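What follows is a predicted structure for the sequence shown.
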Amino acid sequence: MSDRDWQAIRADFPLLSRTVNGKPLRYFDTANTSQKPAAVIEATDDFYRQHNANVSRAVHTLGSEATEAYEDARKAIAAFIGVPANTLILTSGTTFGINLVAYAWALPRLTAGDRILVTRMEHHANIVPWQLIAERTGARIEVVDLLPDGSLDLAGLYAAMNDTVKLLALTHVSNVLGTVNPVQAICREARKHGITTLVDGSQALPHMPVNVAALGCDFYVATGHKLCGPTGTGVLWGRKELLDAMPPFIGGGEMIKEVRFEGTIFNDVPAKFEAGTPNIAGHVGLGAAVRYLSGIGMAEIQARESELLAYATEQLAKIDGLRIFGTAPDKAAIISFAVEGAHAHDLATLLDLEGIAVRSGQHCAHPLMQFLGVSATCRASIAFYNTHEDIDALAAAIIKVRKLLQ
């Protein structure tokens, strides 16, 4: 393990010092949204206090400063994931990015008889847009199932690949099970069949080093608020030739070169897909977030979270009546669990009284819950700013609550 001072890093996150219901806050809901370091809060605050103006529209000093800050953020995020800045579209989040690909790439191309592959572990944001496209084009969706430990059935996936499959949409890391999919190998196999691939990296980018260009996918989407950045931010990366060939998703200002009533000439990528005034301060904050994470090192973050996950799994496994869902090898630091005799929402509510913040429910993954045979789970998602003391408090609180419910 690294000798890095993780307590000092935890102190970078102001909210983690507060109390909840008279108890120290133990935050285990990072998979839902991460906490923000002071550097991100300060960068966003500084933009509004010192540089606030619209981007790409004014030649005055503030306008130039705003544009420079916004484009610097794009460059920082692009470098963070290993792609050229001119192929990175800044969005409101993963959901917008997937819908952009659905309507600008899939809708004009898919026809009746085409197939879209998705996996059982997908978030609704990587299911519903494809259902809407399938209804409009006559394409059909096929589901790739899971193995008992929560791993993707790779044999089943590869067997389903043929020339009728036009798109494979899959998550890099499951938001419920923590399963890390071997996306590089999967994308390599898909390319043999001419299948376009979209990877949802929402739960991957915050927790491990990711070089998107090396993955071999065609599109990669992620959200900023899980990446220590502000809400309402995200990215879509796509292969330049695909983005160039796609029509705009939303029309308006800044995505044009020239507008006449007889017709409009659209701007180049990425501006073609960034109509209207963007979330400038938010993306400036996201740029600060990836610089902060890079300063720690994503490999160190991954190692820290792996160690915390192992400790948490060991402690929770000791609790009678507690079942953990998802035991795939080398999983990310997410533990979904159920406690015998306790509904997930009741358990989460009682844990909150102990200062423990966990997510309860179906985690925007109804089909996965059906596969697991449960109506809901609690989810403890761990970040590098968590501590062993947090985990001890979680385990103690679950034991206390279980006794109350017996």
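Cool, got the structure.

okay, CA-based contacts and neighbour counts for the rest of this
Noted.

how about the strands of the stretch 51-200 of the chain, start to end?
Assigned by DSSP state E, counting those that start in this stretch, the stretch 51-200 of the chain shows strands spanning 88-91, 115-119, 140-144, 165-171, 196-200.

Out of those strands, flag the one nearest residue 314.
Nearest of the strands of the stretch 51-200 of the chain to residue 314, taken as C-alpha to C-alpha: strand 165-171 at 26.5 Å.

Run through who's touching that closest one.
Strand 165-171 has contacts (C-alpha atoms under 8 Å, 6 or more residues apart in numbering) with 110, 114-119, 121-123, 126, 181, 190, 194-201.

Just the buried ones from the residues you listed, in ChimeraX syntax?
For the buried members of the contacts of strand 165-171, the matching ChimeraX selection, counting by 16 or more other C-alpha atoms under 10 Å, is:
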select :110,114,115,116,117,118,119,121,122,123,126,181,190,195,196,197,198,199,200,201
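
before we move on, back to that, need the strands of the stretch 51-200 of the chain in TSV (columns: distance to residue 354).
As requested, the strands of the stretch 51-200 of the chain are exported to TSV (distance: least, C-alpha to C-alpha, whole Å):
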stretch	distance to residue 354
strand 88-91	37
strand 115-119	36
strand 140-144	39
strand 165-171	33
strand 196-200	34
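
before we go on, here's another structure to hold up against the first:
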Amino acid sequence: MNTSAIREQFPILHQQVNGHPLVYLDSAATSQKPISVINAVKAYYELDNANVHRGVHTLGSRATDAYEGARAKLARFIGAKSEQEIIFTRGTTTAINLVASSYARSICGEGDEIVLTPMEHHSNLIPWQQVAKATGATLKYIPLQPDGTISLADVEQTITGRTKLVAVVYVSNVLGVINPVKEIAAIAHKHGAKILVDGAQSTPHMKVNVQELDIDFYALSGHKMCGPTGIGALYGKKSLLESMEPIEFGGEMIDHVDLYESTWKELPWKFEGGTPIIAGAVGLGAAIDFLNEIGLDEIDRHDRRLAAYAVERFKEIPDLHIYGPLEGRTGLVTFNIGDIHPHDVATVLDAEGIAVRAGHHCCQPLMRWLQVTATARASFYLYNTEDDIDRLVDAIQKTKEYFGHAIG
């Protein structure tokens, strides 16, 4: 993979921050956008701006073709059986909430179980808390191993015949752990349960085939995979989506309307009420083209190599603690340095032109499991290099000096 050539396609990377060349290490929060995506959104607004599905004029037809074309690209990108199984949403959070409100509330009752893990992002935790409160269902958690990984033996013990749904992240945004979702799905199905996978961190970094994994629902965000903000998607098996009721009502999602009764359009449009996120979908389609041109296998190898390199360089720094497994991670390394608050670490790094994330990363239960209140996180993507990590390590050493820590 020619990282130098790839970097040339990201305009935002060619700037200085606080007098230093920018090193962007916060792609787990949001990725940067290549010029092809920026141009695709710009061209839509300049040349094709019109509402979709409604008009027969030329602009409306072009906008509809671009919007539905993006749906077809995404269906192929994640291995869906049909374009009807792709529901455009604002992102992963909206997709998960759709399943929680439309599906889980209708199937869960007193004594039923929803199985999660302690590493879930709040967006894959709070919706299920609300379902449990509304239905009387019980939340259960697959315990974590000391390094933050999941044991399939624990999965077998946690999922029971009373489990209705398993909701699990594919790649942890804190630990970099890649969870065995295919095996978890098989265990869930053995007990008659369905599985939802949070794919926010996996979709940008690795090949995903929802049919091979045999997962029932899959949620993703465009802005983490070189696409625009405000666009994402829910994949659902067609039979499940057909059984679900929409949760937003109005234009676009209706078939026939009377004064007292209405009927809904077929999939996927019954879940896409109102004017959809047209420009976002156009940009997401361009992002998929960009990622396909590079190749997900190449991106996967690149991101794993950078994570492994970062772990090895971090081991050289006394008092630096890495969270999660030291091997088998992808895309990010989360850490703390002695008793320096991670917000202070991020502030000093920013002064060196290096952007990292600091805080609880929307994973407060996981922070408590790690026995910390917050961490710093460096996350990598296809435009990052080993030189970026070297600059990060040098800046961490400066941070330790600044706060009076000895350098070993």
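Perfect, thanks for sending it. What you are looking at is a predicted structure, and each value in this text was computed from that prediction instead of being measured.

about what we covered before: among the strands of the stretch 51-200 of the first structure, which comes closest to residue 272 of the first structure?
Once those are compared by C-alpha to C-alpha, strand 88-91 is nearest, at 9.1 Å.

Which residue in the first structure aligns with residue 272 of the second structure?
In the first structure, the residue matched to residue 272 of the second structure (TM-score structural alignment) is residue 274.

what's that match in contact with, if anything?
89-91, 250, 254-255.

what do you get for residue 223 of the first structure?
Residue 223 of the first structure neighbours (C-alpha under 8 Å, 6+ apart): 92-94, 201-202, 233-235.

Residue 224 of the second structure too?
Residue 224 of the second structure touches 27-31, 200-201, 204, counting by C-alpha under 8 Å, 6+ apart.

The closest residue to residue 1 of the second structure other than its chain neighbours sits in which helix or strand?
Computed as C-alpha to C-alpha, 6 or more residues apart in numbering, the closest residue to residue 1 of the second structure that is not its neighbour in sequence is residue 298, at 6.5 Å. Assigned by DSSP states H and E, residue 298 of the second structure belongs to helix 296-314.

what's the answer for residue 212 of the second structure, then?
helix 210-213.

The residue nearest to residue 1 of the second structure -> the first structure?
When the first structure is aligned by TM-score structural alignment, residue 298 of the second structure is paired with residue 300.

Need the counterpart of residue 398 of the first structure in the second structure.
In the second structure, residue 398 of the first structure lands on residue 396 (TM-score structural alignment).

was I right about that match contacting residue 349?
Yes - between residue 396 of the second structure and residue 349 there is a contact under C-alpha atoms under 8 Å: 7.2 Å.

any residues in contact with both of those two?
Joint contacts of residue 396 of the second structure and residue 349 (C-alpha under 8 Å, 6+ apart) do not exist.

The stretch 101-250 of the first structure: helices as residue ranges?
Here the stretch 101-250 of the first structure has its helices, by DSSP state H, counting those that start in this stretch, at 107-109, 128-137, 154-160, 183-192, 212-215, 240-245.

which one of these lies closest to residue 326 of the first structure?
Taking C-alpha to C-alpha, helix 154-160 is the member of those nearest to residue 326 of the first structure, at 16.2 Å.

Where does the closest one end up in the second structure?
Going by TM-score structural alignment: helix 154-160 of the first structure matches residues 152-158.

same check, this time on stretch 130-140 of the first structure
Taking TM-score structural alignment, stretch 130-140 of the first structure hits residues 128-138 over in the second structure.

Buried residues, that stretch. List them.
128, 130-132, 135-138.

and which of those is nearest residue 306 of the second structure?
Among those, residue 128 lies closest to residue 306 of the second structure (C-alpha to C-alpha), at 34.2 Å.

OK, contacts around residue 64 of the second structure?
Residue 64 of the second structure makes contact with 51-53, according to C-alpha under 8 Å, 6+ apart.

quick one: which of these has the most company?
For the contacts of residue 64 of the second structure, counting by other C-alpha atoms under 10 Å, the largest number of neighbours falls to residue 52: 21 neighbours.

Please list all residues in contact with the corresponding residue of the first structure for that one.
Aligned by TM-score structural alignment, residue 52 of the second structure pairs with residue 55 of the first structure. Shown in contact with residue 55 of the first structure (C-alpha under 8 Å, 6+ apart): 63-64, 66-67, 70, 277, 280.

Spatially, which two of those residues are the most separated?
Every pair of the contacts of residue 55 of the first structure checked by C-alpha to C-alpha; the farthest is 64 and 277, at 14.9 Å.

Could you check which of those two is surrounded by more residues?
Legend: neighbour count by other C-alpha under 10 Å for residue 64 of the first structure and residue 277, higher for residue 64 (18 against 13).

Quick check, the more buried one in contact with residue 58.
Yes - contact criterion C-alpha under 8 Å: residue 64 of the first structure and residue 58 qualify, at 6.9 Å.

how far away is the residue lying closest to residue 160 of the second structure once chain neighbours are set aside from residue 161 of the second structure?
Distance criterion C-alpha to C-alpha, 6+ apart; nearest residue to residue 160 of the second structure, sequence neighbours excluded, is residue 191 at 6.2 Å. Remark: distance between residue 191 of the second structure and residue 161 of the second structure (C-alpha to C-alpha, to the nearest Å) = 5 Å.

Also residue 188 of the second structure?
Counting by C-alpha to C-alpha, the gap from residue 188 of the second structure to residue 161 of the second structure is 9 Å.

how about the nearest residue to the counterpart of residue 43 of the first structure in the second structure, chain neighbours excluded?
Matched by TM-score structural alignment, residue 43 of the first structure corresponds to residue 40 in the second structure. Leaving aside its sequence neighbours, residue 40 of the second structure sits nearest to residue 283 (C-alpha to C-alpha, 6+ apart; 5.8 Å).

Run a quick neighbour tally on the aligned partner of that neighbour in the first structure.
Residue 283 of the second structure maps onto residue 285 in the first structure when the alignment is built from TM-score structural alignment. As a burial measure, residue 285 of the first structure scores 32 neighbours (other C-alpha under 10 Å).

Number of residues surrounding the residue nearest to residue 236 of the second structure when sequence neighbours are not counted?
Leaving aside its sequence neighbours, residue 236 of the second structure sits nearest to residue 217 (C-alpha to C-alpha, 6+ apart; 4.4 Å). By other C-alpha under 10 Å, 23 other residues sit near residue 217 of the second structure.
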